[in-house]
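>>> The sequence and its predicted three-dimensional model are supplied below.
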Amino acid sequence: MPDVARRDLNLLPKAHLHLHFTGSLDIPTLRELSAWEGLDETEQLIDDDPLSVPATKRGWWRFQRTYDIARHVVISERALRAVVDAAARNDAAQGSRRTEIQVDPTSYAPYVNGLVNALEIILDEAALASRRHGIQMGVIVAASRLHHPLDARTLARLSARFAGRGPGGVIGFGLSNDETEGNTVEFGPAFRIARRAGIPGVPHGGEFRGPHHIAQVIDELHPTRIGHGIHAAESPALLKRIVDAGITLEVNPASNVSLGVYPDYSKVPLRTLLDAGAQVALGADDPLLFLSGLTDQYRIAHDYLGLSDAELAELARMSIRGSFAEQADKARWLAEVDAWLAAAPESGPVLPAAGVAPVPGGLVARPSGLLVPERGLVAPPGDGGAESADAGQGVPDARNVRPGL
């Protein structure tokens, strides 16, 4: 491979604003958790390629069940802490100064004696991991569209008890899972509870559904950021509204392709959003399933969408500005982005976004630096589609909890 003059994207200071809890794991940590808990489920997650499903109800449930299999090893305080620590470690290695990880603590409450304990453990480890790895870890509590809206209100009230901008506090309130489920209007009261506590809203919207759905999310939930929002590219009027409102869109290119929203990276309409003046923060969504870390998203933007280093630097600035960090921290990180861009690029072999390089120990190094085994996650065999009675329902006994992210 020829040498190419290029700045190291792992060194580009950035913020990671769209990252799900168990989906943030790397496979070595997943295997450690499996060994700790005496489980052997990890092996059924391993295959040759990242998850790839169609953008249909059937495809979504294949994705959800795969996520649930991974979540079955997160069944103790030790495991919860390991997830947070691994997310901080992996993101710090990819230049993230601030990572805002989202979690539905309902999924983990049965294993640590309740919702409050689950959230307190996660928040405590976020503070510890921040100091340990030199990164700020904020926590977003995300309700699920698959649960009753009253459950979302419970989570909003819980979030209000722990509200805070820094590590160890709840910094945002979200709404995730299958966006074709649930009535967005009915989740409005939960977001009002969060706003009264000073917690900004960061719901998902416009990942699979179109501009009308995004407009409804804006009307009913009054978000500061929108998870995905990629289909806003189809409506100039909606895009103008988003730009005028200063709403940041959390765009996840690898996830969009893996979940069948777009056929390949070159079709992700990132350029359309940027040309309209939208604030965009790139995110990895679920690195465990898509085998694509934070830096990979910037590499995709360069290699497939033609963004220059200067444009990548501006994307990094947008992610920092869109974070809920303190202004003084943002100013420092923005200056670091300027320094990265001012430095001369170095010549060396550069892997494409989809490439891997072998390293010892049966692992491969993604361009982001994320270490994964030579095989990745795919959906389990025997998919029964959305009509399957056990779709996303977990395993028997105490682990049979409702799906969350």
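Arrived safely, thanks for sending.
>>> hey, let's count contacts and neighbours off CA atoms from now on
Noted.
>>> Residue 277 contacts residue 243, correct?
Yes: taking CA atoms under 8 Å as the definition, residue 277 is a contact partner of residue 243 at 6.3 Å.
>>> what's the neighbour count on the residue lying closest to residue 334 once chain neighbours are set aside?
With CA to CA, 6 or more residues apart in numbering as the criterion, residue 334 has its nearest non-adjacent residue at 6.1 Å, and that residue is residue 317. Burial measure for residue 317: 27 neighbouring residues, criterion other CA atoms under 10 Å.
>>> before we move on, what about the one 5 residues further on?
If you count neighbours by other CA under 10 Å, residue 322 ends up with 23.
>>> Now do residue 186 against residue 315, distance only.
As judged by CA to CA, to the nearest Å, residue 186 and residue 315 stand 34 Å apart.
>>> Now the element after the helix or strand where the residue nearest to residue 334 lies, going C-ward?
Assigned by DSSP states H and E, residue 317 belongs to helix 309-322. Sequence-wise, the next helix or strand downstream of helix 309-322 (DSSP H and E) is helix 327-342.
>>> Am I right that residue 214 sits in a helix?
Yes: residue state for residue 214 (DSSP: H, G, I helix; E, B strand; the rest coil) corresponds to a helix.
>>> try this one next to it:
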Amino acid sequence: MSTSRHSVDGTAPRPLAALPKAHLHLHFTGSMRTSTLLELAEQHGVRLPGALSGQQMLHLSPDERGWFRFQRLYDAARACVRTPEDMRRIVIEAATDDAAEGSRRLELQVDPTSYAVHVGGITPALEIVLQAARDATALTGTEVAVIVAASRIRHPLDARTLARLAVSYAGDGPGDVIGFGLSNDERRGDTAEFAAAFAIARKAGLACVPHSGELLGPAHVAETLALLHPDRLGHGVRSSEDPRVLAGVVEAGVALEVCPASNVSLGVYADLGHVPLRRLMAAGATIALGADDPLLFGPRLLAQYASAREDQGLGDEELAALAKSSISASRARAEAKRAWHAEIDDWLAA
């Protein structure tokens, strides 16, 4: 996914790192640099699987066996995060990497349950991340806000607890909780049983951002739309397989957090060129490109835009429209969105 290819008229393409954008789909542990993971593993005496020893793009089967391998690797990485300092480091480095790639806004997703055992509970775990988000914003200039995510493999009552926790830290600025999500294997759990948790979040004004439409097809997207009333969908790419479902996504104004490297790594599509980005754009979908879990899937945010250019053939005007779409779909304040949109116009005019 090189960014150096010349455009069809022979001119050099505009630098994608200079394109202002928002990053709306990045998981806390999965955002880690490989070098950081290796240092933390050594520090805490954790033996890592060989697949985590270097930055690479995994290639898994799109079935439960492939997901099991992914989850095993993710759990191994998460086991290396033991202290408040570890957690703070992850947030600061994620923001630093995003800033270098032109991200003006990062909405980082975290399930505090996973780290609570090491820091005294889910509330201290979340507070550590929120303070780190405020510090990262000041250090990097990239606004960092937080999405609290529940897991489909745990009891729906746990999701309600996390929704209430998220609401208690809700706000619209950097270092605030701006959304509530639902992650893990889409094939697990009953979507309807999580509706109460999302109702709690929605009533408080949080963005509702469940995963749907990657491992399962358009029927799951339709179910999620009907039961959870999302503002955005984590992935949602497989809505492209049913024109009626995709039309419903567009009509409802639900943004799609499209993560091409994840789709290919999990075996949903054979290669980056087969990710249905153009089909979604043609239907009028609001799209925000994301990196999901670059620790496991390899490419970070900038590479997703490079893939849109190289593998999908998008020109700079289309890439600028994608970047604007990502900013519009964020929960950043209106004045910040206007300023970043103007910067994108400047990028395109340069």
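The structure has been received and is ready for your questions. Nothing here was measured: the structure is a model prediction, and the numbers come from that model.
>>> Superposing both, give me the TM-score.
TM-score of the superposed chains, computed with TM-score structural alignment, normalised by the length of the second structure, equals 0.95; 343 aligned residues with a CA RMSD of 1.5 Å.
>>> Contact partners for the residue nearest to residue 334 of the first structure?
14, 334, 337 (CA atoms under 8 Å, 6 or more residues apart in numbering).
>>> Residue 301 of the first structure: which of those is nearest?
Nearest to residue 301 of the first structure among those, counting by CA to CA, is residue 14 at 14.5 Å.
>>> Return the residue of the second structure aligned against the closest one.
Aligned by TM-score structural alignment, residue 14 of the first structure pairs with residue 21 of the second structure.
>>> My read is that that match contacts residue 330, right?
No: using CA under 8 Å as the test, residue 21 of the second structure is too far from residue 330 to be in contact (10.1 Å).
>>> Please say which position in the second structure residue 82 of the first structure maps to.
Residue 82 of the first structure maps onto residue 89 in the second structure, by TM-score structural alignment.
>>> Identify the residues contacting that match.
So residue 89 of the second structure contacts nothing (CA under 8 Å, 6+ apart).
>>> So residue 186 of the second structure lies in a strand, does it not?
No: counting by three-state DSSP, residue 186 of the second structure is not found in a strand; it is coil.
>>> Now do the same for it: its match in the first structure.
Under TM-score structural alignment, residue 186 of the second structure pairs with residue 179 in the first structure.
>>> Please tell me I have it right and its match contacts residue 209.
Yes: using CA under 8 Å, residue 179 of the first structure is in contact with residue 209, at 7.4 Å.
>>> now the helix holding residue 317 of the first structure: which residue numbers in the second structure?
The aligned range for helix 309-322 of the first structure in the second structure is 316-329, by TM-score structural alignment.
>>> Equivalent analysis for stretch 142-149 of the first structure, please.
With TM-score structural alignment as the criterion, stretch 142-149 of the first structure aligns to 149-156.
>>> which other residues reach the matching stretch?
Contacts to stretch 149-156 of the second structure, defined as CA under 8 Å, 6+ apart, come from residues 109-111, 158-159, 162, 180-186, 188-190, 193-194, 197.
>>> now the equivalent of residue 301 of the second structure over in the first structure: how far from residue 316 of the first structure?
By TM-score structural alignment, residue 301 of the second structure lines up with residue 294 in the first structure. Distance of residue 294 of the first structure to residue 316 of the first structure, computed by CA to CA: 11 Å.
>>> Which one's more surrounded, residue 179 and residue 209 of the first structure?
residue 179 (19 against 16).
>>> any idea how far the more buried one lies from residue 227 of the first structure?
According to CA to CA, residue 179 of the first structure and residue 227 of the first structure sit 11 Å apart.
>>> list the residues that contact both of those two?
In contact with both residue 179 of the first structure and residue 227: 204-205, 207, using CA under 8 Å, 6+ apart.
>>> In PyMOL, select just the buried ones from those.
Selection of buried members from these for PyMOL, criterion 16 or more other CA atoms under 10 Å:
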select buried, resi 204+205+207
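>>> Can you pick out the ones from the shared contacts of residue 179 and residue 227 of the first structure that are in strands?
Residues of these located in strands (DSSP state E): 204-205.
>>> which one of the shared contacts of residue 179 and residue 227 of the first structure is nearest residue 18 of the first structure?
residue 204 (9.8 Å).
>>> To which residue of the second structure is that closest one aligned?
If you follow residue 204 of the first structure across to the second structure using TM-score structural alignment, you land on residue 211.
>>> residues contacting that match?
For residue 211 of the second structure, the contact set (CA under 8 Å, 6+ apart) comprises 181-184, 186, 233-236.
>>> One more: residue 210 of the first structure?
Counting by CA under 8 Å, 6+ apart, residue 210 of the first structure makes contact with 231-232, 234.
>>> Identify, from those residues, the entry nearest to residue 219 of the first structure.
Lowest distance from residue 219 of the first structure to the contacts of residue 210 of the first structure (CA to CA) belongs to residue 232, with 14.5 Å.
>>> Map that closest one onto the second structure.
Match for residue 232 of the first structure (TM-score structural alignment): residue 239.
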